[in-house]
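Colleague: Here's a sequence, model it:
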Amino acid sequence: MSRQTLHEGWVLRAVPGPQVPPEVAGRAVPATVPGEVHTDLLAAGLIPDPYLDDNENGLHWIGRTDWVYETTFDWRRGGDERVDLVCAGLDTVATVTLNGTEVGRTQNQHRGYRFPAGPLLRRGANTLTVRFGSAYRYAEAHRDRLGDRPNAYPEPFHFIRKTACNFGWDWGPTVVTAGIWQEIGLHAWSTARLATVRPLVTVEDGVGRVDLHVEVERAGDDPLTVRATVAGVAVEVAVPAGERHAVATVTVRDPALWWPVGYGDQPLHDLDVTLCAADGRALDGWSRRIGFRSVRLDTAPDAHGSAFTLHVNGVPVFVRGVNWIPDDAFPNRVTRARLAERFAQAVGANVNLLRVWGGGRYESEDFYELADELGLLVQQDFLFACAAYPEEEPFRTEVEAEAREQVTRLASHPSLVLWTGNNENIWGWHDWDWQEPLAGRTWGRGYYLELLPAIVAELDPTRPYWPGSPWSGSEDVYPNDPAHGTTHIWDVWNTDDYTKYREYVPRFVAEFGYQAPPAYATLRRALSDEPLAHDSPGMAHHQKAADGDRKLQRGLDAHLPAAADFDDWHYLTQLNQARAIQLGVEHFRSHRPVCMGTIVWQLNDCWPVTSWAAVDGDGRRKPLWYALRRAYADRLLTVQPRDGGLALVAVNETREAWRAPATVTRLTLTGEPRAKTSVDLDVPAYSSVVLALPAELVRPDEARRELLVAEAGETAERALWFFATDREVEWPAAELSATVEPAGGGQRVRVTARTVLRDLTIFPDRLDPAAQVDRALVTLLPGESATFTVHAESPLDPASLTARPVLRCVNDLTR
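Modeller: Now for the predicted structure:
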């Protein structure tokens, strides 16, 4: 057996057409494989960067052009009986030709292909050609054949099995890609090979069990043997002559359990599988790392509706999640190192689950291996989003093939805990005026409620499946009912103030979000606008949400002082995003265990854009990231409205009881105490406690000049409650002193407040695009100090570091 990668020597050509620019027509462009047309044209200097300014608009011709990739490679025939051309991922509508003879066609980016190639190979030089047809032409032809169906955007993404958000989204560019986006190569083999290996891992009563389902492809009918080892235990099972399937069961007693981050360790065990011939020769091998853990989804009815609670190893887990979109529109740029950086940001914000959203792609082995290592739970959507999808051929066959491949591929990963049928499509059918234009045509129901659950039940019965996000558990219940299953809350962003989050007590919030622009350094890299303004041409192009700026302004008008310039607007919109999500998360967590999960929209961006992300398209943390870190802390102290008054709520997501003295003080903005109470917190593991506050604390003498400060223990962060919005509060002009000194390769900034300082934040990227700060959104009372540590490539100017627009707080707008 041998494998030969075919990643070298590729060139790319545009098939002639009137839309192809003269500088590209007829050119042979060096191509990177794996890669995409856009990145090859960019590397050759033939197109501008689609992420900068409005360059995207001039590049739509790429998605309407046919492209030809071609390479020449040497081949030396060995003694193998079979040689296959293996294409792990082609994007999307491809015709594959070897030495002038067609070997196969593809029409699905989300699956791999294997074509017999042996008879066509020549000794010496061989030519491999892959022609990609326009994704637009393919999708529009099927749309016209089957009849259009509603979707959220005026693009035909639901008529092709391809990354939907390539066609643009309310946070993403329209860059309709084509290319050999995953590995391609030759696989020579004899007798038999491992076609699929599917380990199903369970734990019950201290016994770990791996049911190893193996499918072989044969070149003959000889008897075979499958050998498997894991955690020091080895088994062997025969595959009789002519048989193609076998199941080997490995039992491991008292295995070390794999836990989500924050709940325990993540021990992983090498699982090695070898396929052997009758004479004992090894024919093929397969290896992965697995973890022993159980997962269960509790959806039982109760007094509040019906639950949606994930249990891992028997422990109910409050999901502190974020939604994940493709980290770049061009997948070849998403390296393992880049994923590791993003995952570290997730863990740093106390996130324990990533939901891989259904408009993107099935994520890579790197993605899942990193999740396994870090203990990040993963919810993987099947790839359907925000549209009515046709169920006619060729789509049903393609959907079944991709689902079978992806469920099998990902079965080994302990981090994967939930399959979801789609994003918002069942909700869309109910609420988005789809039914009349559909006029009885298919829209995807058969996928979500019949085909996909059957595939998961057959191939991966160890994990739960949920038909949609949102979904209430039954077709008899409105799909976005907060009392049942999962809920998406989007009225807050679209029409209502973010305080409306407090009107919901959902069982599980799978999406909710609030926008803000990216970091200043990200904007300055991506936009040439002079001057930069919230509505300057580049800013407007990088705001993809409908009425996005108007919605941002509505939020500012409800809460914050008026912005005098772009610097104010930038700070305040980022602050308002952080405030909105922190309020929502703390409210939902305060209702544990009725609510058992929140998945914020969204962790990341795929390009520089104003969006709902906590980490922008250049990988910089927005203030929202710091707010998430606090709101998702293992131990949360928060003040919440309850029954016409206020309550102190303590939430404990650790294995140990939380016992600490706590105080709640009503203060003036000048730091003068007006009332105070003390309590002893005793919060059991994985639970919350609600303590009503006495009337003298919740009834201020002067609402515009007072606040509550709650503190627990010696190291806990504060919980604050203001009786009025910042727009109404009588803020004093900000007065502070600041010192800057070197500290461990960075600089330590110590700020001492002479007046109250509300949501003090340092933005060092304004001085050095690589600079970062360790904390943000700090509120100080008069006389208090806070220390910020800034890391940059070289020391930053102390005077600039401690002045506007780098150092900001709400009340520095009082001028």
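
Colleague: From here on, just use CA atoms for contacts and neighbour counts.
Modeller: Will do.

Colleague: In the stretch 101-250 of the chain, mark out all the strands, start to finish.
Modeller: 101-107, 113-116, 124-133, 179-180, 184-189, 192-204, 207-218, 224-230, 233-239, 245-253 (DSSP state E, counting those that start in this stretch).

Colleague: next up, for comparison:
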Amino acid sequence: MTLVEGWRLRAVDGPVPESIAGREVDARVPGSTHLDLLEAGLIPDPYLDQNETLLSWMHHTDWRYSTTFQSTSARPGERVDLVFDGIDTVASVHFNGELLGHTANMHRGFRFDVAGLVRDGANELVVNVRSALRHAEELEARLGRRQRAYPHPYNAIRKMACSFGWDWGPDLQTAGIWKPVRLERWDSARLAQVRPLVTVDEDGTGRVEVHVRLDRARDDAYTVVARVGGHEARTTASGESAVLTVLVPQARLWWPAGHGDQPLYELTVTLLDRDNPVDEVRRRVGFRTITVHTEPDEVGTPFTFVVNGKPIFAKGANWIPDDHFLTRITRERIAQRVDQAVGAHMNMLRVWGGGIYESDDFYDVCDERGILVWQDFPFACAFYAEEEPLWSEVEAEARENVARLTSHPSLALWCGNNENLVAYTDWPGWRDSLEGRTWGQAYYTELLPGIVAELDPTRPYAPGSPFSPGTLPPNDPDHGTRHEWAVWNVVDYVHYRDHIPRFCAEFGFQGPPASATVARWIHDEPLTPASPVFLQHQKAVNGDHNLDRGLRPHLPVPGTFADWHWATQLNQARAVALGVEHFRSWWPRTAGALVWQLNDCWPAISWSAVDYEGRAKPLYFALRHAFAPRLLTLQPRDGRWVLVAVNDHDEPWRTVATASRQTFDGEELAGRQLELAVPPRSVAPVELPGELLKPDDQTREVLTVVTGEGTRLCHLFAEDRDVAYDPRPLTGTVQPVDGGYRVEVRATSFARDVALLADRVIPDAVVDEMLVSLPAGASHVFLVRTRSVLEWPDQLAAPEVLTSANGLSAVT
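Modeller: Have a look, this model is predicted:
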């Protein structure tokens, strides 16, 4: 019986405004206090303008959730459990006036025996949710303060760290019953845990070793039956656990996106009491093997994912919760976001350690799409006490979630934390501040790897990200994984090339969200990069300064907000694409590039490729190009430029490329045909003749390399701010088509990074492509999907919509 109806909410303590004090409102479960008050019209939308600051009183407020439901008393021998899959976060649970227990962990579920309390007729359930901030402050006072990256003591409570604010997210500190609540009744036994460990034998036989744990109301002998793909195994369970193995001959292998198909098999586990089914659990499994290659080589220590015996270059991004209010995240929304990742040729998402263990929907969708999941345990940018009560809570949440996720073929790695190891070794003053106190090391080196080894030995574990083995600095570029943040914080983006990491698990550059997203959520008058509401949605320290610092070496200084918006979006795309192409050009030495970040949790100026409204920023299209299975990129090698051809296909890449150095007006000054022969899943450097790389006038020439199938490279000899672009090189013709518009664009002079910013005139517009560079005389067709009908379709060809890097030179 799922308890979703009849819930009521009211504030019971704290600095509650008079307009809300004493009020009781309808509540959604699963849900949160903010969303209930918003639905009742008692608070403004927390994401709009500066409303976030108006709601800080909720940080210190306690709440009461209550409901009444009809039920019956327990029969003799019947078990009745009240089950919470997740409470956010500190709560006391009362049932028919009796205290059942306390909770202080958002990342786990709770089960209470209410057989002696449930009664015929009306039953009352009350959940008192206490201020998580006050609880964390009290626990920190008892256990000792430990360093963290942000002001609130998020490291003193087992709650989503970014709920307390981050450098891309709001400080709203959610509270509520965030996962389902139900009453479970049973009188024989139930499947308390089903934990399939899926491997593949050398002869291709799929092996599903099913570990089952039972809860019993009676001490009978039960039969457990497991079925996969028409094959079956059964055993008698006389105790609390059982293990049975189903073999599937010639199992079809599950592959990451871009490497093969993703066949999924249904696993059904049935519990029988004298041949009568009393419980059943269904999972989907996929047959694959996964390891991480870390054997030292001549350079250092690699970090290469190996799936089904095949080394994989991990192309992907970091994932944060897709909405700060987690209960608004639907399976449909997750599918849209993961489909966007697949559409950008990604094959991996890293679930970052300041968020949550994601929902079953997330892993299901990744299973279906072939997206490998790197899963951090929820520790981020802080030191964590190892004393009670935190140790037991961490152990309980880890055991529950590791067991929950074993069936998913997409799950590729368990990782102990985000940046806590490098904080200990490298961040100034952090280690000294401990004065002998614990900081979390035992979690990452003892507790968590022990749980993974016990419950999920089919998957690798890494102590943290970044991580280097032994006594090496965690962020050593030659060993293990690396985070590259000097570019955003200190140096220009060309310095991505300073290091050749073995695996770059974080790197990124900021840019604003789409124009329509800004228009909906931010209403400064006038709107500028430094206006108060705009900066309320810029959470990074020195974020506005870094945007301008990163822009000035490359692009003309914009004179209007619209031009600044386009310039910073373009610069974000250029910066990150340069990093991706550099990393890919060094395969197999570099074996992964995970961009920070794919998505947003609210409308923010951030590092995301897709903004909160789901609109793809120019960065998204730059990633689609940079992660393409076949890539041409110009890279510095030993003081000269070399063409690098990257082939991420199982088939060889044999083609003829046309290289041409020409003026912006289209006059060819030098040309050469290049034969490319790149083996499967390989990288090949190609020397270019000197005449292609030595311009007569570096301000008016471009090098293009184009293959017969359309793979293209455009290289300028100077920065955009210094070249002599035609500022208005584009003409566009707009035609209505089914589902939107067709915009044919022609370049009269070389046009770099042509973009159709259609959401500036049609908020729901989705454009199929962006950042297309066109030589003089070339054309390109953009397709715009929209439900809207424009009275004046030619608006889509107006300069503020149909733009390019050239257009910025017109405002210097």
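
Colleague: So which of the strands of the stretch 101-250 of the first structure is nearest residue 312 of the first structure?
Modeller: Closest approach to residue 312 of the first structure among these is made by strand 192-204 (10.6 Å; C-alpha to C-alpha).

Colleague: Mean distance between that closest one and the second structure after superposition?
Modeller: With mean C-alpha distance after the TM-score superposition for the first structure, strand 192-204 of the first structure departs from the second structure by a mean of 0.7 Å once superposed.

Colleague: Name the residues of that strand that are buried.
Modeller: Going by neighbour count (16 or more other C-alpha atoms under 10 Å), the buried part of strand 192-204 of the first structure is 192, 193, 194, 196, 197, 198, 199, 200, 201, 202, 203.

Colleague: Just name the most buried of the strands of the stretch 101-250 of the first structure.
Modeller: Mean neighbour count (mean count of other C-alpha atoms under 10 Å) peaks for strand 179-180 among the strands of the stretch 101-250 of the first structure, with a mean of 28.

Colleague: quick revisit: of the strands of the stretch 101-250 of the first structure, which approaches residue 72 of the first structure most closely?
Modeller: Shortest distance between residue 72 of the first structure and those, using C-alpha to C-alpha, is found for strand 124-133: 4.5 Å.

Colleague: can you put the strands of the stretch 101-250 of the first structure in TSV and add distance to residue 366 of the first structure?
Modeller: Listed next are the strands of the stretch 101-250 of the first structure as TSV, based on distance: least, C-alpha to C-alpha, whole Å:
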stretch	distance to residue 366 of the first structure
strand 101-107	25
strand 113-116	20
strand 124-133	26
strand 179-180	18
strand 184-189	18
strand 192-204	18
strand 207-218	22
strand 224-230	21
strand 233-239	27
strand 245-253	26
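
Colleague: mind checking what residue 409 of the first structure lines up with in the second structure?
Modeller: Counting by TM-score structural alignment, residue 409 of the first structure lines up with residue 404 in the second structure.

Colleague: isn't that match right up against residue 196?
Modeller: No. Counting by C-alpha atoms under 8 Å, residue 404 of the second structure stays clear of residue 196, with 9.5 Å between them.

Colleague: Which part of the first structure matches stretch 168-176 of the second structure?
Modeller: Using TM-score structural alignment, stretch 168-176 of the second structure corresponds to residues 171-179 of the first structure.

Colleague: circling back: ok, of the buried residues of strand 192-204 of the first structure, which one's closest to residue 745 of the first structure?
Modeller: Distances from residue 745 of the first structure to those, taken by C-alpha to C-alpha, are shortest for residue 201, at 45.6 Å.

Colleague: Show me what the closest one aligns to in the second structure.
Modeller: Counting by TM-score structural alignment, residue 201 of the first structure corresponds to residue 198 in the second structure.

Colleague: Does its match touch residue 207 like I think?
Modeller: Yes. Using C-alpha under 8 Å, residue 198 of the second structure makes contact with residue 207 at a distance of 5.7 Å.

Colleague: anything in contact with each of these two?
Modeller: Shared contacts of residue 198 of the second structure and residue 207 (C-alpha atoms under 8 Å, 6 or more residues apart in numbering): residue 287.

Colleague: What residues sit buried inside the match of stretch 168-176 of the second structure?
Modeller: Here stretch 171-179 of the first structure shows 171, 172, 173, 174, 175, 176, 177, 178, 179 as buried, counting by 16+ other C-alpha under 10 Å.

Colleague: Identify the residues contacting stretch 253-270 of the second structure?
Modeller: 194, 224-229, 252, 277-288, 307-308, 342, 345-347, 367-372, 409-410, 629, 649-650.

Colleague: Any idea how far apart the tips of it sit?
Modeller: Length of stretch 253-270 of the second structure, first residue to last, C-alpha to C-alpha, to the nearest Å: 25 Å.

Colleague: which part of the first structure lines up with that stretch?
Modeller: With TM-score structural alignment as the criterion, stretch 253-270 of the second structure aligns to 257-274.

Colleague: ok, now stretch 672-689 of the second structure?
Modeller: Using TM-score structural alignment, the partner range for stretch 672-689 of the second structure is residues 677-694.
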